[in-house]
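Colleague: A predicted structure for the sequence below; I have some questions about it.
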Amino acid sequence: MSEPISPNGPVKVAITVDDFLQWKMVPFPTGYSAERVVSSLTSAFADFGITDCYAFFSTGPMEEDPSLREQVEAWCAAGHHVGNHTHNHASPDWVPASAFTADIKLSEDYIGSFIEAAPVKYFRYPMDMWGAEADKVADIHHFLAKENYIPAPVSYWFYDAQFVAPYWRAVESADSDAAAWLVRTYAETAVDQLRRHAAVSREMFGRDPIFISVFHGTAVTSDSVRPMLEALVAAGVEFVSLEEGMRDPLNALPAPMHTRLFRNSTQKWADHLGVSFEGTPPLETLSRMEEVSPREGMSYEDVFGAMRNHAAKEVGGTVAGGEFDWQSAVRPIHD
């Protein structure tokens, strides 16, 4: 057993998965697919006793490939559930409230029956961005309340989306050493970031809350999920359902600030209370990933910048810019 996450005993974590269909403008690497990812996740979850896991994914890829519905069916057949994550994966700060809520409804055209079949009708904001304008947030929450949706926040993440581009580059370059390093680092970063989130939470609230985690259904996740779950268990993590996680007041209550910045709820509380959150994001790790298997046009910003711009355009808006305020500090490190 590795060093425990908390000196107070086991830490409860509700696992959720975002975007296992990936996104428009971000295809799977050669040899990978949504089918492979869903199979890997459901198999690993079964072995680790993770049941009733909620997946939140933008349905835009289903517009281009209706057969992806089969992977949603496979996910639910394995005993898991589906929530709404919009159709195009745009931040509410990029579009009017009416366009954002219309995008939520559009997603129902593709997966509405799965959403309604879940024990709880959850919605997750793309990138966990709830919006910076109080009036717009109120309008969206009015819509969610009318439609019987409960917003499901993220209170712990480890920047797994930043692994997508370097792993894609490593796969396309047949760089097995780089791929192996990324898989190891994925698991190590998951544990390190949970340890930091837990320490900050104890400082702010005097206890270990139930954390609602997220990682994305990507190629790197499909190859890293088992070592990552093993590392979390070894550090004293107990997996629980999202419903149990939502019974913790720190998840049931919205974080006390509106921001356009990329922050989960724990980070928002820390910003609000003026508590330092050292090592989050893990800038040195993210910088090292930028130099993995370099390929023209395939940096993190190349890949996800194009995705975000396309998502905003599809909903009739534009990317506000500056949301990822830490990204400017991520630079390749050459030893």
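Modeller: Nice, thanks for sending it over.
Colleague: When you work out contacts or count neighbours from here on, use the C-alpha atoms and nothing else.
Modeller: Will do.
Colleague: Do you have the helices of the chain handy? List them.
Modeller: Under the criterion DSSP state H, helices of the chain are mapped to 34-47, 60-64, 69-77, 97-117, 134-146, 164-172, 176-205, 219-234, 242-246, 249-252, 265-273, 283-290, 300-314.
Colleague: Contacts for the first one next, please.
Modeller: What that stands for is helix 34-47. Residues outside helix 34-47 that contact it (Cα atoms under 8 Å, 6 or more residues apart in numbering): 20-22, 28, 51, 68, 71, 74-75, 78, 217-219, 221-223, 225-226.
Colleague: quick one: which of the helices of the chain is nearest H89?
Modeller: helix 300-314 (6.0 Å; Cα to Cα).
Colleague: now what about that closest one, what contacts it?
Modeller: Under Cα under 8 Å, 6+ apart, the answer for helix 300-314 is 23-26, 88-91, 94-95, 162, 164-166, 290, 297, 318-319.
Colleague: hmm, 10 Å instead?
Modeller: 23-27, 60, 87-95, 103, 161-166, 286, 289-290, 296-299, 316-321, 327 (Cα atoms under 10 Å, 6 or more residues apart in numbering).
Colleague: so who does the nearest residue to H216 once chain neighbours are set aside touch?
Modeller: Nearest residue to H216 in three dimensions, chain neighbours excluded: D18, at 4.7 Å (Cα to Cα, 6 or more residues apart in numbering). Counting by Cα under 10 Å, 6+ apart, D18 touches 54-58, 82-83, 85, 124, 126-127, 214-218.
Colleague: cool, and S67?
Modeller: So S67 contacts P61 (Cα under 10 Å, 6+ apart).
Colleague: how close does it get to D139?
Modeller: In this view, S67 and D139 are 34 Å apart by Cα to Cα, to the nearest Å.
Colleague: same deal with P61?
Modeller: From P61 to D139 the distance is 27 Å (Cα to Cα).
Colleague: what's the answer for P4, then?
Modeller: For P4, the distance to D139 - Cα to Cα - is 42 Å.
Colleague: Neighbour count for the two, which is higher?
Modeller: Set P4 next to D139 and count neighbours by other Cα atoms under 10 Å: P4 wins out with 18 against 15.
Colleague: Next up, a structure to set beside the first:
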Amino acid sequence: MTKNTAERPLKIAVTVDDFVLWDGMPMSADATPTTITRSVAQTLNDYGLGGTYGFSHTYRLDQEPEHLAAFDAWVEAGHHVGNHTHEHAPLRWMSDAAFRRDFETAEKHIGHLIEAAPRKYFRYPMDMCSGSEQRRGEVEQYLADNGYTNAPITSWFSDFAFIVPYFRALTLRDSEAQKQVRDMHVATAVEMLHKHADTARALFGADAPLIWLVHGTTIARDTLPAILEAFLEQGVEFVPLDEAMRHPVNYAMPPAVESFSNHLQRFAIAAGLPKPELEYERLGEILHLAPMAGSDTMEVYENEVFKPMAKRLGVAYDWDWS
């Protein structure tokens, strides 16, 4: 009988995306991108996770150059920076020329920090590549020609869904709601780690070191210690990204798809296995926590983040959350 994930050791490489969050996302008055980044970086160091790679887009630096301090704080704490593009737009929204410009604009902002890392890593925004195998192959060749390796995501827990509910709970000063959101954030992180680990085992016949994602958010600032403690209680061993990248679950390329799916989920889709994901009922519960007039979670994403991004790029808004 196969042991469940709570009874066998798992290896994960922690990565952090977008410690400078997307333009249009609300942030509580007690936080800035730099203070959040410093806190998350310190928590990682407290748990012996020095040298963690962070992937943050650079668009907000155009209008708010002061946020470069968040990138500097990350590196000063002993962590590394990768390229996550400038706009953080889905690859399928961009022409080849636009993608190259976007990639190079990010380098202009933070290239000096990327070069300081032991290895140059790139991460697709939302881990999404084009549905065209030819297009994806051309991008991968471009990355390789520029000395980059794609660092995919093989375990996530839809933590983006908690950002607006936690903002509402903090704004309302509702301590009970704040605790509810935090507790669910931690529980969901553990649950989804197990789901991704079991899927990797079903696909590869053995456990694989997973590349885990958390975003640099206010709720991550407040719950990351509890999440890491919960992982340790489950027997998790934290490993460097370079070690995780030596396993085929992380360096092999699953077929490209258009849907909002991470690297491991695409392997599952190709194999005809259920995609490890949060149940819609749980996701709906999270999205509606701490309700507050004028702050609907999905409306914030659609109207404040994605539609303005599409307008900047001059493309029709085309997004499918499924």
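Modeller: That came through, no problem. The model shown is predicted, which means the values in this text are computed figures rather than measured ones.
Colleague: Any idea what the TM-score comes out to?
Modeller: TM-score for the superposed pair, counting by TM-score structural alignment, normalised by the length of the second structure: 0.95. Supporting figures: 319 aligned residues with a Cα RMSD of 1.6 Å.
Colleague: nearest to H258 of the first structure, of the helices of the first structure?
Modeller: helix 134-146 (6.7 Å).
Colleague: what comes up buried for the closest one?
Modeller: 136-137, 140-141, 143-144 (16 or more other Cα atoms under 10 Å).
Colleague: contacting residues for whichever residue in the second structure pairs up with R226 of the first structure?
Modeller: Under the alignment (TM-score structural alignment), R226 of the first structure pairs with P225 in the second structure. Counting by Cα under 10 Å, 6+ apart, P225 of the second structure touches 40, 43-44, 46-47, 186, 231.
Colleague: what do you get for T218 of the second structure?
Modeller: Contacts of T218 of the second structure by Cα under 10 Å, 6+ apart are 19, 27-28, 30-33, 35-37, 39-40, 162-164, 166-167, 170.
Colleague: filter these to the buried ones?
Modeller: For the contacts of T218 of the second structure, buried by 16+ other Cα under 10 Å: 19, 27, 32-33, 35-37, 39-40, 162-164, 166-167, 170.
Colleague: and of those, the nearest to K195 of the second structure?
Modeller: F162 (19.1 Å).
Colleague: separation between the closest one and E258 of the second structure?
Modeller: 24 Å.
Colleague: re the thing from before, drop anything exposed from the contacts of helix 34-47 of the first structure.
Modeller: Buried among the contacts of helix 34-47 of the first structure (16+ other Cα under 10 Å): 20-22, 28, 51, 68, 71, 75, 78, 217-219, 221-223, 225-226.
Colleague: any idea how far V303 of the first structure is from P92 of the first structure?
Modeller: Counting by Cα to Cα, the gap from V303 of the first structure to P92 of the first structure is 21 Å.
Colleague: And for T101 of the first structure, the neighbour number?
Modeller: Counted with other Cα under 10 Å, T101 of the first structure comes out at 18.
Colleague: E70 of the first structure too?
Modeller: There are 12 residues near E70 of the first structure, going by other Cα under 10 Å.
Colleague: Let me see the contact set for Q162 of the first structure.
Modeller: Q162 of the first structure sits next to 186, 285-286, 289-290, 299-301, 304 when contact means Cα under 10 Å, 6+ apart.
Colleague: okay, the helices of the first structure, which one's buried deepest?
Modeller: helix 164-172 (a mean of 23; mean count of other Cα atoms under 10 Å).
Colleague: Dump the buried residues of helix 134-146 of the first structure into a markdown table; add distance to Q193 of the first structure as well.
Modeller: Below are these laid out as a markdown table (distance: Cα to Cα, whole Å):
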| residue | distance to Q193 of the first structure |
| --- | --- |
| K136 | 31 |
| V137 | 28 |
| I140 | 30 |
| H141 | 30 |
| F143 | 33 |
| L144 | 31 |
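Colleague: And those, which is closest to P249 of the first structure?
Modeller: Nearest member of these to P249 of the first structure, counting by Cα to Cα, is H141, at 18.2 Å.
Colleague: quick one, what contacts that closest one?
Modeller: By Cα under 10 Å, 6+ apart, the neighbours of H141 of the first structure are 97, 101, 130, 135, 147, 149-151.
Colleague: of the contacts of Q162 of the first structure, which stay in contact in the second structure?
Modeller: Retained in the second structure by both residues aligned by TM-score structural alignment, their matches' Cα atoms under 10 Å are the following of the contacts of Q162 of the first structure: 186, 286, 289-290, 300-301, 304.
Colleague: how near is the residue nearest to A189 of the second structure when sequence neighbours are not counted to I286 of the second structure?
Modeller: Using Cα to Cα, 6+ apart and skipping residues adjacent in sequence, the residue nearest A189 of the second structure is F157, 5.4 Å away. Distance of F157 of the second structure to I286 of the second structure, given as Cα to Cα: 12 Å.
Colleague: any common contacting residues for these two?
Modeller: H185.
Colleague: Of the contacts of H141 of the first structure, just say which sits nearest to K268 of the first structure.
Modeller: W130 (11.0 Å).
Colleague: Does the closest one touch F123 like I think?
Modeller: No: counting by Cα atoms under 10 Å, W130 of the first structure stays clear of F123, with 11.2 Å between them.
Colleague: Name the residues contacting each of these two.
Modeller: With Cα under 10 Å, 6+ apart as the test, W130 of the first structure and F123 both reach 151, 153.
Colleague: quick revisit: tell me the buried residues within the contacts of helix 300-314 of the first structure.
Modeller: 23-25, 27, 60, 87-95, 103, 161-166, 286, 289-290, 298-299, 317-319.
Colleague: From V233 of the first structure, how far out is R196 of the first structure?
Modeller: 16 Å.
Colleague: got it, and E291 of the first structure?
Modeller: Distance from E291 of the first structure to V233 of the first structure, by Cα to Cα: 30 Å.
Colleague: Many thanks, I have nothing further to ask.
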